[in-house]
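[1] sequence? don't have it. structure:
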């Protein structure tokens, strides 16, 4: 009987150690997270992106199509997300004037090249990383998508150019942060 009690005690200790390790892992998940807030990431990208867009697409009237804050905090395993972390995005859209004869590839590359001049790079860690030259994340008939990231900033810019009709091209620029800390959470 004594041997069974010892085996049970060993199992209980192992279970306790495993539970403690698991709780430590769950509590420590945030230790390697970026210190950057979603607001800081967005503001680090916005000036370059807006300037590149205006330089690359002169004459294109860009309008803010959408702006979203998405709650993404809480445990990854939970369907209930909270505002401890936020993903921020904003989309600008415009129609290219008929006299601008550039292809959709040329329109997207024009923004990408201006971002490269400002120290950005093609692709992102999570979206089709490019090597050197500009590479499209998507290149389908009538639509191209170019992802760009700014080193040290937790987010990316998606540049899209597409054909609306045989004689009309449209463009969009989408700024998106990663799921980052919300400094206003539970203040």
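    Done, it's in. Fair warning: this is a prediction, and the values are worked out from it, not measured in the lab. Numbers count the residues shown, from 1 in each chain.
[2] CA atoms for contacts and neighbours, from now on please.
    OK.
[3] Show me what counts as buried in the strand or helix carrying residue 47.
    For residue 47, the enclosing helix or strand under DSSP states H and E is helix 38-56. Buried residues in helix 38-56, counting neighbours by 16 or more other Cα atoms under 10 Å, are found at 38, 39, 41, 42, 44, 45, 48, 49, 50, 52, 53, 56.
[4] Name all residues that make contact with the residue nearest to the fifth one when sequence neighbours are not counted.
    When you say that, I think you mean residue 44. Of all residues not flanking residue 44 in the chain, residue 153 sits nearest, at 6.9 Å (Cα to Cα, 6 or more residues apart in numbering). Remark: with contacts taken as Cα atoms under 8 Å, 6 or more residues apart in numbering, residue 153 is in contact with 36, 41, 44, 45.
[5] take a look at this one as well, against the first:
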């Protein structure tokens, strides 16, 4: 009895291998497709001048002081608890007390800064879902706190404008600037981080 052979078609394995190679290379390339080329410092530098101008124009009598500033490591594998400095996230908060002569409510205070940012090409952020007149959308609106988040097109970060009411009738305003987790051009991989 002679064994029958299943006929093979030239190139079938080659097509299958090529498809697998294309799929794998596409997945690997796709991992980098969403990576912005912008560095954390470029994003911060693109946001700060507009935020500073909005603060000065909206609240000219408020002395805005830097409350916090932080640069956080966020590079490396997402599943790793130990992050490296290949990517960084930069943030800062500026705040001040509203003089008692300023009779504007919390919404008016926040709206004043938000409108200045809209004039400079900013738009409502992803967390904004409480509509307000003039094209603004708030993310928090309560008698004690009002928050507005805005983003600048083409910039990987956001600005949050806050106003708080405290017992005794004093109001404060603050602006938070934060970048996304972005490339650090000065990072060099050390031997410890390469393991």
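    Received, thanks. None of the values given here were measured: they were computed from a predicted structure.
[6] Would you mind reporting the TM-score between them?
    In this superposition the chains share a TM-score of 0.82, using TM-score structural alignment, normalised by the length of structure 1; 169 aligned residues with a Cα RMSD of 2.4 Å.
[7] coming back round to it: the residue nearest to residue 44 of structure 1 -> structure 2?
    In structure 2, the residue matched to residue 153 of structure 1 (TM-score structural alignment) is residue 155.
[8] Could you check how far its match is from residue 80 of structure 2?
    Using Cα to Cα, to the nearest Å, residue 155 of structure 2 is found at 27 Å from residue 80 of structure 2.
[9] what does residue 92 of structure 2 give?
    Counting by Cα to Cα, the gap from residue 92 of structure 2 to residue 80 of structure 2 is 25 Å.
[10] likewise residue 65 of structure 2?
    In terms of Cα to Cα, residue 65 of structure 2 sits 35 Å off from residue 80 of structure 2.
[11] higher neighbour count, residue 92 and residue 80 of structure 2?
    Remark: of residue 92 of structure 2 and residue 80, residue 92 carries more neighbours, 18 against 10, as counted by other Cα atoms under 10 Å.
[12] just checking, the more buried one touches residue 69?
    Yes: Residue 92 of structure 2 lies in contact with residue 69 (Cα atoms under 8 Å); the separation is 4.2 Å.
[13] Number of residues surrounding the closest residue to residue 180 of structure 2 other than its chain neighbours?
    Counting by Cα to Cα, 6+ apart, residue 180 of structure 2 lies nearest to residue 157, which is 5.2 Å off, once chain neighbours are set aside. Neighbour count for residue 157 of structure 2, taken as other Cα under 10 Å: 24.
[14] Let me see the contact set for residue 157 of structure 2.
    Residue 157 of structure 2 touches 43, 44, 47, 151, 177, 178, 179, 180, counting by Cα under 8 Å, 6+ apart.
[15] Return the residue of structure 1 aligned against the last one.
    In structure 1, residue 180 of structure 2 lines up with residue 178, judged by TM-score structural alignment.
[16] roughly how far apart are that match and residue 52 of structure 1?
    Applying Cα to Cα to residue 178 of structure 1 and residue 52 of structure 1 gives a distance of 21 Å.
[17] For structure 2, which helix extends over the most residues?
    Ranked by residue count under DSSP state H, the longest helix found in structure 2 is helix 12-33.
[18] The spatially most central residue of structure 2 and residue 130 of structure 2, how far apart?
    Nearest residue to the geometric centre of structure 2 (Cα atoms, centre = their mean): residue 157, 2.9 Å. Going from residue 157 of structure 2 to residue 130 of structure 2 by Cα to Cα gives 21 Å.
[19] do the same with residue 80 of structure 2
    36 Å.
[20] ok, now residue 163 of structure 2?
    16 Å.
[21] which one of these two has more residues nearby?
    Taking neighbours as other Cα under 10 Å, residue 163 of structure 2 and residue 130 compare with residue 163 leading, 26 against 12.
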